[in-house]
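Engineer: What follows is a predicted structure for the sequence shown.
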Amino acid sequence: MQSYQEMSKEELLQEKASLEAAYKSYAQSGLKLDMSRGKPSAEQLDISMGMMDVLNSNTDLSCEDGTDCRNYGVLDGIQEAKVLLGDMIECHPDNIIIYGNSSLNIMYDCIARSMTHGVMGNTPWCKLDKVKFLCPVPGYDRHFAITEYFGIEMINVPMLPTGPDMDMVEELVSKDEAIKGIWCVPKYSNPQGITYSDETVRRFARLKPAAKDFRIYWDNAYGVHHLYDIDQDSLIEILAECKRAGNPDMVYKFCSTSKISFPGSGVAAIATSANNLEDIKKQMKVATIGHDKVNQLRHVRFFKDIHGMEEHMKKHAAILRPKFEMIINTFNEELAGREVGSWIAPKGGYFISFEALEGCAKAIVAKAKKAGVTMTPAGAPYPYGKDPKDSTIRIAPSYPTIEDLKKATDIFVTCVKLVSIEKILESK
């Protein structure tokens, strides 16, 4: 396939005319497709419907230890749920607090608590002149929205094929006491699908931050979200690694069943050291009597154990895998060799990240929207929505049907080609 960079001006104009005709046809087809967020499809939600049948008015809602899940109490969650989610994220149940349905809510609470009351006796962040956070980019827009909401200065750290640029992370945290944390999606990262290498995880565990209250916000959102049964990424368990390195308190590890059971009514948790748990519970005792234990029990009775969850995730993979493969195959067939962008074929997670030519992402997303395909706003995977190169586009394949997704991918590829040609023609 000939590179657009090597084509003559005349060849490019001829190609552009052909693409514009195809684009016009797409724009007139009436397609209205919103793939701006990584929502599970109705087909995925259907495989969890059995969860609605495991409890009824005749069910014994008592835990193994006799706890009545209908009543008050058990601030940190029922033991069975701790075991299930502990197995899911490879942590001991004693290191876990079970919350409501949203891990993002737990992250927000951790930032808010740090702002108002500090971390384990340290100065509340709101009393400091400056608070900073490291943000691996491209990354998760909702992470960045939390720190932006609290007025925390965000510093971009480039993502490498092995994870965040650890040379930069080590340099920054060791010298600047104002840096209080770093956002991480360590497995099948949002949006690139990168899994942190063993060496990256070990370097995280060995960090020597200037701030005593520095924390790694380890959002293990896609820990069991593989696309393949055998060809899977693996990730070193960070809490154990930090303990070995003499930094037991440095990590908050988050997880949820949002993309496993039901996004609006799953179960979320935090795993961390005993010292951090004690600090967190001081706030929880004031904020709540306890979270939804009936829902925790419902999840345990449905999945039974980690093996049941793994089998359930194979059903998700069977639905998602054809969608991811169709997009990657289309990119390989239509864009490989054109020198108009790059992409990674992830082995799990919920997104594909496309790196367009510099200065083209916003134009591609806008053009796709005019043809009926709404994507994540260009710039969203960066703090403040500002992609310095205007090149990263997040693709969320999960929600549309495979038929609609095929149309959307064809439109996207056409938009990439058109905008890229226009960019190249500027320099001809």
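Structural biologist: Sure, I can see it.
Engineer: only C-alpha atoms for contact and neighbour calcs from this point on.
Structural biologist: Fine.
Engineer: For the stretch 151-300 of the chain, just list every one of the strands.
Structural biologist: With DSSP state E, counting those that start in this stretch as the criterion, the stretch 151-300 of the chain has strands at 153-160, 163-164, 179-184, 215-219, 251-256, 268-271.
Engineer: did I read that right, residue 337 in a strand?
Structural biologist: No: read with DSSP: H, G, I helix; E, B strand; the rest coil, residue 337 is coil and lies in no strand.
Engineer: Just confirm residue 90 contacts residue 237, I think it does.
Structural biologist: Yes: with contact defined as CA atoms under 8 Å, residue 90 reaches residue 237; the gap is 6.8 Å.
Engineer: Break down the stretch 301-428 of the chain into its helices, ranges please.
Structural biologist: 306-334, 361-370, 402-426 (DSSP state H, counting those that start in this stretch).
Engineer: Export the ones you listed as TSV, with columns for distance to residue 22 and mean neighbour count.
Structural biologist: Output for those, formatted as TSV (distance: least, CA to CA, whole Å; neighbours: other CA atoms under 10 Å):
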stretch	distance to residue 22	mean neighbour count
helix 306-334	14	17
helix 361-370	13	21
helix 402-426	8	19
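Engineer: here's the one I want to compare it with:
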Amino acid sequence: MTTELSADALSGLLERARKDYQDLAGRGLSLNLTRGKPAPEQLDLSADLLSLPAGRHTAADGTDVRNYGGLQGLPEIREIFAEVLQVPVGQLLAAGNSSLELMHDCLVHALLSVLPGAESRWVDQERIAFLCPVPGYDRHFALCERFGIEMIPVPMTAEGPDMAVVERLVAEDPAVKGIWCVPKYSNPDGVCYSDATVARLAAMSTAAPDFRIFWDNAYAAHHLTDEPVEIADLLAACAEAGNPDRAFVFGSTSKITAAGAGVAFFGSSPANVEWLLGNNAKRSIGPDKVNQLRHAMFLRDADGVRAHMERQRALLQPKFEMVARILEAELGGTGLARWTDPKGGYFVTLEVPDGCAKEVVRRAAEAGIVLTPAGATHPYGDDPRDATIRIAPSYPGLTELEQAIEGLAVCVRLVGYEQQAA
């Protein structure tokens, strides 16, 4: 990545970078790019939710949404998201506001009860491991750490996880029980899984009969361009390959409507749905059906979701374009950085020279720009190369975002040239 420089040229660039950093630190900034939260303006797009269901309390099937019951969720909200998430309505479950909560519960239930196709509970087995494509989502890794599940990093490619590595690991090790996947506009590098990758995941031979793909389709409708990316239907591919129980599909409205008051979804085979509903019946008498009804009334249908997400895109796209423009202007041609240009999702991945990410994040924090900790994109917080930084452009306003990315570029130049001069 690094461009060769003469001693004089490097000295001049380092001197300028030090001056720019001194100026940056003197500005008294207080900026935060740590999490991919929707901005207030995005949340305002769903303000009408707060006035719904406007006196109505009966679902389409006659259910009184104020009362107990309906563990699978309202049919009308499941009908809307069946198309979005590529899951048949009868195999889709609508729950509370958090898909992460559903992932947590699926892990707990797999540990404490026997999955369809399993020989025993996971907790009764000596060792449990998950494959973790990297860079990846830190909250997936946190769940594994919470339950003592070993994490095995797998490199990401432009088409998804390196399937040669995945296929070898799942075939030879019966302790490998699952893989984390964010298949569309993945967190954090924006990769979309190719049809070939989906087919191989569905059909591969696994040593564990109860292997599960945790398919976190968090950005199913979160496009940033005029050319929305579509991915292959994993659930259908698994059924066709003779592995109908392999996929757990997750999604939510968290970055569609109200991030803290949305609806989460679980989709899978009939056997897996029955398994989850049976276990959930021990912990709940039903989800928040009032919220599900208001979401169904607000979004109306899958076309309504798409129209709403176009309004979201109008707010997000300029921010991502600004990030790309500043990084190119400040770091293009320096050899100090590479970055992604995602077609959707919520993140940009910045790659700096090996051994520099933690120091860039530290220098940025000292200048008032808080970033996601370096290493968060890898299991156990350990990026072996210390090179990956996740940028979350969604929450700040344009002016704040401009200041933050310009400041980040200053830190990259400072740390990068210091490393070269050392």
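Structural biologist: Yes, it's here. It should be emphasised that the depicted structure is a prediction, and the values quoted were computed from it without experimental measurement.
Engineer: any chance of the helices of the stretch 301-428 of the first structure in CSV, with distance to residue 76 of the first structure too?
Structural biologist: Output for these, formatted as CSV (distance: least, CA to CA, whole Å):
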stretch, distance to residue 76 of the first structure
helix 306-334, 20
helix 361-370, 43
helix 402-426, 41
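Engineer: Quick one: closest of these to residue 149 of the first structure.
Structural biologist: In terms of CA to CA, the element of the helices of the stretch 301-428 of the first structure nearest to residue 149 of the first structure is helix 361-370, at 24.0 Å.
Engineer: Mean per-residue distance, the closest one versus the second structure.
Structural biologist: Superposing on the second structure and averaging over aligned pairs (mean CA distance after the TM-score superposition for the first structure), helix 361-370 of the first structure comes out at 0.5 Å.
Engineer: packing partners for that helix?
Structural biologist: strand 373-375, strand 392-395, helix 402-426 (3 or more CA pairs under 8 Å, 6 or more residues apart in numbering; DSSP states H and E).
Engineer: closest one to residue 283 of the first structure among those?
Structural biologist: strand 392-395 (35.9 Å).
Engineer: residue range for the closest one in the second structure?
Structural biologist: Mapping strand 392-395 of the first structure onto the second structure (TM-score structural alignment) gives residues 388-391.
Engineer: next one: stretch 140-159 of the first structure
Structural biologist: Counting by TM-score structural alignment, stretch 140-159 of the first structure corresponds to 137-156 in the second structure.
Engineer: what's the answer for stretch 173-185 of the first structure, then?
Structural biologist: Aligned by TM-score structural alignment, stretch 173-185 of the first structure falls on residues 170-182 of the second structure.
Engineer: Give me the buried stretch members for the host helix or strand of residue 146 of the first structure, please.
Structural biologist: Taking DSSP states H and E as the definition, residue 146 of the first structure sits inside helix 141-149. Going by neighbour count (16 or more other CA atoms under 10 Å), the buried part of helix 141-149 of the first structure is 141, 143-147.
Engineer: Dump these to JSON lines, plus distance to residue 128 of the first structure.
Structural biologist: Listed next are the buried residues of helix 141-149 of the first structure as JSON lines, based on distance: CA to CA, whole Å:
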{"residue": "141", "distance to residue 128 of the first structure": "25"}
{"residue": "143", "distance to residue 128 of the first structure": "21"}
{"residue": "144", "distance to residue 128 of the first structure": "20"}
{"residue": "145", "distance to residue 128 of the first structure": "20"}
{"residue": "146", "distance to residue 128 of the first structure": "18"}
{"residue": "147", "distance to residue 128 of the first structure": "15"}
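Engineer: Run through the residues that contact the closest residue to residue 234 of the second structure other than its chain neighbours.
Structural biologist: Nearest residue to residue 234 of the second structure in three dimensions, chain neighbours excluded: residue 198, at 6.1 Å (CA to CA, 6 or more residues apart in numbering). Neighbour list for residue 198 of the second structure: 232-234, 237 [criterion: CA atoms under 8 Å, 6 or more residues apart in numbering].
Engineer: now, which of those residues lie within helices?
Structural biologist: 234, 237 (DSSP state H).
Engineer: Just the buried ones out of the contacts of residue 198 of the second structure, please.
Structural biologist: 232, 234, 237.
Engineer: how many other residues sit next to the spatially closest residue to the first one that is not a sequence neighbour?
Structural biologist: Just to be clear, that refers to residue 232 of the second structure. Once flanking residues are discounted, residue 232 of the second structure sits nearest to residue 195: 5.4 Å by CA to CA, 6+ apart. Neighbour count of residue 195 of the second structure, defined by other CA atoms under 10 Å: 17.
Engineer: What does residue 195 of the second structure correspond to in the first structure?
Structural biologist: Checking with TM-score structural alignment, residue 195 of the second structure has residue 198 as its match.
Engineer: Touching, that match and residue 237? I think so.
Structural biologist: No: at 9.5 Å, residue 198 of the first structure and residue 237 do not qualify as touching, with contact defined as CA under 8 Å.
Engineer: any idea how far whatever residue of the first structure lines up with residue 350 of the second structure is from residue 53 of the first structure?
Structural biologist: Superposed on the first structure with TM-score structural alignment, residue 350 of the second structure falls opposite residue 354. Distance from residue 354 of the first structure to residue 53 of the first structure, counting by CA to CA, to the nearest Å: 41 Å.
Engineer: before we move on, back to that, who touches the helix holding residue 146 of the first structure?
Structural biologist: 104, 108, 111, 133, 135, 153-154, 183, 380-385.
Engineer: Likewise for stretch 213-229 of the second structure?
Structural biologist: By CA under 8 Å, 6+ apart, stretch 213-229 of the second structure touches 84-85, 103, 178-186, 192, 246-252, 305-306, 309, 313, 316-317, 342-345.
Engineer: returning to that earlier point: so for the match of stretch 173-185 of the first structure, first residue to last residue, what's the gap.
Structural biologist: 18 Å.
Engineer: Show me which residues of that stretch are buried.
Structural biologist: For stretch 170-182 of the second structure, by 16+ other CA under 10 Å, it's 170, 174-182.
Engineer: cool, stretch 387-403 of the first structure as well?
Structural biologist: Applying 16+ other CA under 10 Å to stretch 387-403 of the first structure flags 387, 390-400, 402 as buried.
Engineer: ok, the closest residue to residue 416 of the second structure other than its chain neighbours to residue 350 of the second structure distance?
Structural biologist: Nearest in space to residue 416 of the second structure, with sequence neighbours left out and distances taken as CA to CA, 6+ apart, is residue 336 at 6.2 Å. Residue 336 of the second structure is 10 Å from residue 350 of the second structure, where distance means CA to CA.
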